[in-house]
Structures are given as C-alpha cells and as structure tokens.
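**Student:** Sharing a model that was predicted from the sequence below.
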Amino acid sequence: MVLLVKIVTQVKLLPEADQVAALRSTLRAVNDAACWVSSVAFERGVPREYELRKHTYAELKARGLGAQVAQHVIRKTCHAYATLKANIKAGNLGKPGSKRRTKAESKPIAFRLKAAQPYDDRCLSWQLDAKTVSLWTTGGRLKGVRFTCSPDALKMLRDYRQGESDLIERDGSFYLIATCDVPEAPPNGTPTGFVGVDLGIANIATTSTGYRATGRGLNRRRTRQLDLRKKLQAKDTKSAKRLLKRRRRAEARHTANVNHIVSKTIVTTAERTGHGIALEDLTGIRSRVRLRKDQRTSLHSWSFHQLAAFVEYKARRVGVPLVYVDPAYTSQQCSQCGHIDRKNRSKQSEFACLACGFMAHADDNASRNIARKGEIMWTAGRESRVPAPV
C-alpha cells in the first residue's frame, strides 16, 4: 500500500473584467447560502450531513446553486461545525463557561463572503497545457479563465493533482488551491539515531546536531511590524489604510518563508546522516502556559505548529522517520545524568546541572533530551509484541 502526502498547490487566476464579476458573485452566493445552512444546522442541533441535506438541499437548488455545488455547501458547513467541536474538545476555546467558548457556542457559524468554496472535477476542469480552467458560476460555466504559477507547481498539478480545489478571493485577487497526493518515499531503513529538535521563541529551532535557527531577526521584524501597524492605525487616513491593507499578510508570508528554510535544513541533515527526527508535541501549550501581559504577543505569534507541519511533510516525502515526544521536563532534565530540577535552568539560555555540574546552552541540552526520547519511542514502537513460545 502506497502512503500519500497531501500537499496544496496554489495558482493565481487572471480573469477578465466580466469573469471577475462572475467569480465574485458566485463566492458571495455560495457563502451566503452556507450561512443559511449554518443557521438551520444550529437550530436543529447540528445534525449529520445526510439529515441536514434533507432540510436544506431543495432550498439551495431554488437559490440557483447546481446540484454538486449545493452538496459542497452542505458538506462545508458540516466540516466547519466538526472543526468547532474538535477545538472545544481540545480546549482551544477555553474552559466551559469562558467568554470565548460561550461566544462560539451561542450562535451559528458565519462564513465570510469571500471564504473558500470547494470545487470537484464535475464543477472544475483544468487545461494545463493552455494554463486555463473552466469552472461553474452562478451565471453559467466560465471557460478559458487563465491562471499563472511556477513551473514546479505546474508539474505538481500535472503529476499529482487529486480531489477538490478551493476557489478563494484574497485582496481583490482570485486563487485556486489544489490538493496534490504525492507518494510518500519508503523509509530509509532503521535510523542510526534521532535528531532532537527543540522549538522556541528566542531560538526558532535548536537541534541536537548543533544547528540553531535564531529568532532574533524574526522577532525584531515582528516588533517593527507591530509598531508600524499601531502608527498607521492611529493616523486613520486613506493612505494609512491603503498601506495597512498592502502589508496585512507581509508578516505571515515572511514567517512561512523562514519556517520553510529551517524545516528544509533539519530534514536535509537527518536524511544525509541517516537519522530520524524527534519533535516536541506542543499541542495546547498556549492554554497551559501563563505569561505576563507583555509576553503574550510573542507566545501567540509563535508559529511552532506551522514549522512542525513543514518538517513533517518534508520528512515524509524523503522517507525520514519522524516521532513526536512528550516535552515534559526536557528543559529541566540534565542530558548527561538525567537529574531533573527547575533550578537547573538558571536563565533562559543557560543550563547548569546541580547534580553533576554539566553546563550547556539550555536549548542544546533540551534538544539532546528530545533526541533520546525519540530513540526510546522508536524502539518501543519497533519492538515485537508477539508472545514468546512456551
């Protein structure tokens, strides 16, 4: 059985003026319909997709939506409520009775008028040689809509595109986000060891092999962007709003680029040395950690999940084993003697074991503990569970 890695490929549409109007009205229509379906689902206690279809399908058809598009609108709404339920269960919206959780549970989910709408192969066809697409709109089938993308993205679409593609409007431009199923590379044999990766804010990533991606430049850029936003928001002029709109996603794009570079370096090192990769499972850390008010911006700007996701899919593509380990006490435990004490870490960047006197950079020490935990988890997972013959 061939395992697949799901990778999304984004292409930018280059529609004519009349095509822009058709695409914009289509997104407005389907998302307005999704809001109505959401209200019906909320009133009926969020029933299953099949039951929700019985209450909404006829009305969606009467609104002018095609049969396949109506199904996608219903499915999109069900998936939104499933995501909300998962976030509540994981504690991402706070404890029961908290203001944020109460707000989320007290009203139907609303969809933005420019939110993504899924298209399958019945509603959307690709002409890759001509670099055009044909897709359904509320005004009829729209043919010959040009798109642009990199040569690598075009090859990815040609070789691996499968399933649905999402149409989205962002800052006045339209994009198609296609799903590509790329075969996962077979494992490169038994790893000779594990590269432990300690994720942090001061240092984005520190590995047990000695690589350290400092976060000084990224954090400095975030601070500048925050100060600039405050100044522009205080001006409240047309030119200031125009500049804010143009820069609204600059920080996110820069952060994603840095995470791609860091993750590629980690995976390449592990592949070259025949090692696996051990990452910390930091799920729910924002709700567990208590910080001063002036530190909260840094915590909530920390893109550890994105970096981990980049490392994971890059590792799967080249066959590098990857495990997630419990991060408990990795920053307090001595990587030499195993002694655990909060006082071992006297400062943010310094580790000094009170038992054996071992001294190191705190992140280097933590990465070694993570590497050791990764080896233990891999060994436990590879152990035979067959009972010994009597």
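**Tutor:** Perfect, I can see it now.

**Student:** Only C-alpha atoms from now on, for both contacts and neighbour counts.
**Tutor:** OK.

**Student:** which helix of this structure spans the most residues?
**Tutor:** In the chain, ranked by residue count with DSSP state H as the criterion, the top helix is helix 17-43.

**Student:** Buried residues of that one, list them for me.
**Tutor:** Neighbour counts using 16 or more other CA atoms under 10 Å place 19-20, 22-42 of helix 17-43 among the buried residues.

**Student:** ok, which stretches of this protein are helices?
**Tutor:** Using DSSP H, helices in the chain cover 17-43, 49-62, 67-90, 99-105, 151-160, 216-235, 238-246, 250-273, 285-288, 296-301, 304-318, 362-382.

**Student:** if you compare those, which one is most tucked away?
**Tutor:** helix 362-382 (a mean of 22; mean count of other CA atoms under 10 Å).

**Student:** ok, residues contacting that helix?
**Tutor:** 193-198, 206-208, 210, 277-280, 323-325, 327, 330-335, 345, 348-351 (CA atoms under 8 Å, 6 or more residues apart in numbering).

**Student:** Which of the helices of the chain sits closest to residue 186?
**Tutor:** Across the helices of the chain, residue 186 has its closest neighbour in helix 304-318 (7.7 Å, CA to CA).

**Student:** Output the contacting helices and strands for the closest one.
**Tutor:** Judged by 3 or more CA pairs under 8 Å, 6 or more residues apart in numbering; DSSP states H and E, the packing partners of helix 304-318 are strand 4-14, helix 250-273.

**Student:** returning to that earlier point: what angle sits between the longest helix of the chain and helix 67-90?
**Tutor:** Relative orientation of helix 17-43 versus helix 67-90 (axes from the mean of the first three to the mean of the last three CA atoms, to 10 degrees): 50 degrees.

**Student:** rewinding a little: give me the buried entries from the contacts of helix 362-382.
**Tutor:** Buried among those by 16+ other CA under 10 Å: 193-198, 206-208, 277-280, 323-325, 327, 330-335, 345, 351.

**Student:** what's the spatially most central residue of the chain in contact with, if anything?
**Tutor:** Nearest to the mean C-alpha position of the chain, counting by CA atoms, centre = their mean, stands residue 306 at 5.1 Å. Listed by CA under 8 Å, 6+ apart, the contact set of residue 306 reads 256, 259.

**Student:** what does residue 360 give?
**Tutor:** Contacts of residue 360 by CA under 8 Å, 6+ apart are 350-352.

**Student:** Comparison target below:
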Amino acid sequence: MICRIGWVNAPRRYFVTKTNGSQQGKAQGVKRIVVVKLAPTPGQYVALKSTLELCNAGANMVSQFAHTATDRRPFALQKQVYAQVKARGLSAQPAIRVIKKVADAYATRKANLLNGNYGTPESKRYAKVAGKAIVFREDAGQPFDDRCLSWQIDRSTVSIWTTEGRMRNVGFVCAPWQLKMLADRKGESDLIFRDGSFYLHATVDTDAPDQLVPADDPTGWLGVDLGIVNLAVTTADDPAELDVRWSGGAVTARRKKNESMRSALQKVGTKSAKRKLKKRCRKETRYATDINHQLSKTIVAQAQRTGQGIAVEDLSGIRDRVRLARNQRQQLHSWAYAQLRDQITYKAQAAGLPVQVINPRNTSKTCHQCGHCDTANRHSQALFRCRGCGWTGHADHNAAANIAALGHTNYRAAQSTVPIAAPPLTAS
C-alpha cells in the first residue's frame, strides 16, 4: 500500500489514562502515525535528498560534541553548537530540530543503558554502545515542525523547507479516510527515506475508548509468555492445542530455511549475492512483522472476549542476560520480540485494555500453584513438574499464569490511592 497507518513505536507511552474510582478509567487519547508516500518531481526529489544529507551531517557534528558533554539537554546543546550548525547552511528552525534530534537520541540511549537493554555495565556490548558517539546515516529521518512543514490537505500537497528554500506543492498520495485523520494532525512530522522513496510520518491524536478495569484477582489478567519454540502462549490457550501458526514447527522451519539461505549467500560474497541477501533480509523482516501482527491481534481479541487486562513479559536485553545453546541463540536473534510486545501493547490500549509489562525473572521455574521456585521444576522445554506440590503441566502455560499473577499485583500497586497515615501528634 502507498499509505498506511502505523502506531507510535514506544512501549508504555501510547496514551495516558486517569481513573476516578469508578468502574471505568477515562482515556485521554491515542497517538497514531499516518504514513504517506510523497510524490516529488525529479527536482524536488534531489532537494529532499540533499536536505536529509545536510541535516544528518549537522547531527553527526552535534553528536560528536554531545558525546563528551556533561549536559545533553536540548537547550544546553543549542547554546553550545547552534551557531556551528546554522553555519552549515541550515535555517534557524531546522538547526534547532537537528539539535533536538541529537539530544533525544542520547536520552534514548541513556534510558536503554539504564534499563539493561544493552546488558550489564561490565558487558562488551554495553561498553561498545556507551563508549562511542551516536552516528546518523546520511539518509536518516529528520523531524519537521509546523514552522518548517505545512500540509495542504485539500490539495494533497505539502510545503517543506529544503536546502533550496521553501519547496511548495510537493504531492502525496492518500486515501480519503486518511485525509480526515490528517486534519487532526498535531506536532512534528518526520521525513523518512526508505528504498528510494520519501515518506512523511505524521502524528495524529485520536480518541481512545474508556479503559477496562479488570477483576481484582489474577483471573482478571491474560498472561502472555514469549518464547523461542512457541512465540507466545497465554493463560487462555489450551496447552494440548497450541496454534500451529506461531507454535512449534511452522515458524521454526521458516527460521531454519532463512538461516540456511542467509549463510549460503554470505559465503558467496559477490555483489549479486549481497543484493539477494539484502532482499532476503527485508523479506524475513516483513514475514516476522506479519506474524507478530497476526499473533498480537489474536491475543488482544482473546482478552477482549473475556474482559481481561494483558500482562506480557519484557524480554528487553535478554540476549545479554541469558546463556543459550548456539542454535537457540540464532533463533532468539532471528525474531523481533520487542516488536511483538509493542504491538500487543498498542493494540490492547487502543481497545481500552490495560497492559502490564512484566519482568520475567523466575516465571519459568516457579510453580503457579504453590509458588515453589526451583530450576529442577522445568524437566524439559515443554514439561513442568513442581518438586514442591507435584503439579504437572505445560511449562509455557505455567509461566503465563505466573505473568498474569504479577500483572494483577503490579496493577493493584499502580492503582492504589490509599494515603499513608501521618504519625500522631504528641504534646511538646
């Protein structure tokens, strides 16, 4: 499709909810991204490309300074490097957006480092990421605010700042219902270059449904266990009849086939093989995204039918936290688990379902019946047999039940409004 709808790709920031003590929490709104493809003339195309190159060259210059700076806030960086960025040929507002882009990139990296997404501070990956300046590709995306970019919805055109000056009447193609969404556009739009074409990602605020308040016990939550053999198992699944589309053989066979073809192309090493490898990698990415969309849609539909919140485990940084056999490491690296979690999150929140992202620590080796935690409880990939109470069942289903219980606990803690009692006054 030329135009499509995406969602803000940031977990736990899709919308903000407020509760008033009643059965429902009122949602303030959902941020969605409308992605439109630009249709520039040859001259406009060249100007847009040179604009991205100039902006990212400036961003790399700012990044070198920010890497050693003690204060990386946008205004602090602006005071130090604004003149140098503007001297490169950028107008005032684009220069400010470039500096802001760099500041945001370092803030995101800092958050990922603190959250363990690059491993522990002692790991090689952590040191590699933290030890060098962030580098922007010459065609990396660039944000534009309303002073640099304006939309003419009725004519399906935009007016955008470029290195050649203000460029008007840059056409875009969009469906009528998407034009209606663009009428509610607010804030920045990002200029993206991908596969030889330009796109604009516009942020749109839409109304969100009232948020469901789940039952006040673990049964009010649908636990979701993510894994290698079974991409996702929920507490609502029948362990004896897991969906073959994303459990067991189907996805694993596709992964092994992709791995074999990728390895063969890498060994050839010719330009033709590299082109085919690049094309193959894109195909793998599209396949994983499609499966994740199908799976996340199914999980959210399950929760909607039963009126449950969704508790999903957070696998961020798992590659650096766990030790796996070589074949398991390859399977772990070949799937976008963070994307799957994010898709579950935004679809659930758009449906008015609360979401809790759970630390998976010990969920796979703790019995959900008695709470006994022991590595020996996990007899195999599929079999869980508790050494405490003797309960036996599917290991992934047991982990999903533990995640559901943690979702209930975390939700209650977050919703608690009980004030802390003040100490009694004593006479002096």
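**Tutor:** Alright, I've got the coordinates. Just so it is clear, the model here is predicted, and its values are computed rather than measured.

**Student:** re the thing from before, the residue nearest to the centre of structure 1 matches what in structure 2?
**Tutor:** Under the alignment (TM-score structural alignment), residue 306 of structure 1 pairs with residue 339 of structure 2.

**Student:** same check, this time on residue 122 of structure 1
**Tutor:** Using TM-score structural alignment, residue 122 of structure 1 pairs with residue 147 in structure 2.

**Student:** What distance do you get for the closest residue in space to its match that isn't next to it in sequence to residue 170 of structure 2?
**Tutor:** In space, and not counting its chain neighbours, residue 147 of structure 2 is closest to residue 93: 7.3 Å by CA to CA, 6 or more residues apart in numbering. The gap separating residue 93 of structure 2 from residue 170 of structure 2 is 20 Å, by CA to CA, to the nearest Å.

**Student:** Then residue 345 of structure 2?
**Tutor:** For residue 345 of structure 2 relative to residue 170 of structure 2 (CA to CA), the value is 35 Å.

**Student:** Could you do residue 140 of structure 2 as well?
**Tutor:** As for residue 140 of structure 2, its distance to residue 170 of structure 2 is 20 Å (criterion: CA to CA).

**Student:** Comparing those two, which residue is more hemmed in?
**Tutor:** residue 170 (18 against 15; other CA atoms under 10 Å).

**Student:** which residue lines up with the more buried one in structure 1?
**Tutor:** In structure 1, the residue matched to residue 170 of structure 2 (TM-score structural alignment) is residue 145.

**Student:** show me the residues around that match that make contact.
**Tutor:** So residue 145 of structure 1 contacts 13-16, 19, 132-134 (CA under 8 Å, 6+ apart).

**Student:** Burial check on the aligned residue in structure 2 for residue 340 of structure 1, number of neighbours?
**Tutor:** For residue 340 of structure 1, the aligned residue in structure 2 is residue 373 (criterion: TM-score structural alignment). Residues near residue 373 of structure 2, counting by other CA under 10 Å, number 17.

**Student:** I'd say residue 373 of structure 2 and residue 361 touch.
**Tutor:** No - counting by CA atoms under 8 Å, residue 373 of structure 2 sits too far from residue 361 to count as a contact (10.9 Å).

**Student:** hmm, back to that, including distance to residue 202 of structure 1, could the helices of structure 1 go into a markdown table?
**Tutor:** As requested, the helices of structure 1 are exported to a markdown table (distance: least, CA to CA, whole Å):
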| stretch | distance to residue 202 of structure 1 |
| --- | --- |
| helix 17-43 | 41 |
| helix 49-62 | 45 |
| helix 67-90 | 27 |
| helix 99-105 | 29 |
| helix 151-160 | 34 |
| helix 216-235 | 7 |
| helix 238-246 | 27 |
| helix 250-273 | 14 |
| helix 285-288 | 16 |
| helix 296-301 | 10 |
| helix 304-318 | 12 |
| helix 362-382 | 10 |
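
**Student:** and of those, who's closest to residue 184 of structure 1?
**Tutor:** helix 304-318 (5.0 Å).

**Student:** and the angle for that closest one with strand 4-14?
**Tutor:** 110 degrees.

**Student:** Please name the nearest non-neighbouring residue to the counterpart of residue 312 of structure 2 in structure 1.
**Tutor:** Under the alignment (TM-score structural alignment), residue 312 of structure 2 maps onto residue 279 of structure 1. Excluding the flanking residues, the one nearest residue 279 of structure 1 by CA to CA, 6+ apart is residue 324, at 4.9 Å.

**Student:** from what I can see that neighbour touches residue 281, true?
**Tutor:** Yes - with contact defined as CA under 8 Å, residue 324 of structure 1 and residue 281 form a contacting pair (5.4 Å).

**Student:** list the contacts for the match of residue 340 of structure 1?
**Tutor:** Residues in contact with residue 373 of structure 2, defined by CA under 8 Å, 6+ apart, are 362, 365-367.

**Student:** And it, how far from residue 364 of structure 2?
**Tutor:** Residue 373 of structure 2 is 9 Å from residue 364 of structure 2, by CA to CA.

**Student:** Can you tell me what residue 205 of structure 1 aligns to in structure 2?
**Tutor:** So, by TM-score structural alignment, residue 205 of structure 1 is matched to residue 232.

**Student:** how about the residue nearest to residue 263 of structure 1 when sequence neighbours are not counted, what does it touch?
**Tutor:** Once flanking residues are discounted, residue 263 of structure 1 sits nearest to residue 311: 4.8 Å by CA to CA, 6+ apart. Taking CA under 8 Å, 6+ apart, we find residue 311 of structure 1 in contact with 263-264, 266-267.

**Student:** do you know how far the equivalent of residue 82 of structure 2 over in structure 1 is from residue 362 of structure 1?
**Tutor:** Aligned against structure 1 by TM-score structural alignment, residue 82 of structure 2 finds its counterpart in residue 57. Distance, residue 57 of structure 1 to residue 362 of structure 1, using CA to CA: 58 Å.

**Student:** now do residue 5 of structure 1
**Tutor:** With CA to CA as the criterion, residue 5 of structure 1 and residue 362 of structure 1 are 34 Å apart.

**Student:** What of residue 58 of structure 1?
**Tutor:** Following CA to CA, the distance that separates residue 58 of structure 1 from residue 362 of structure 1 is 62 Å.

**Student:** Thanks again, I'm all set now.
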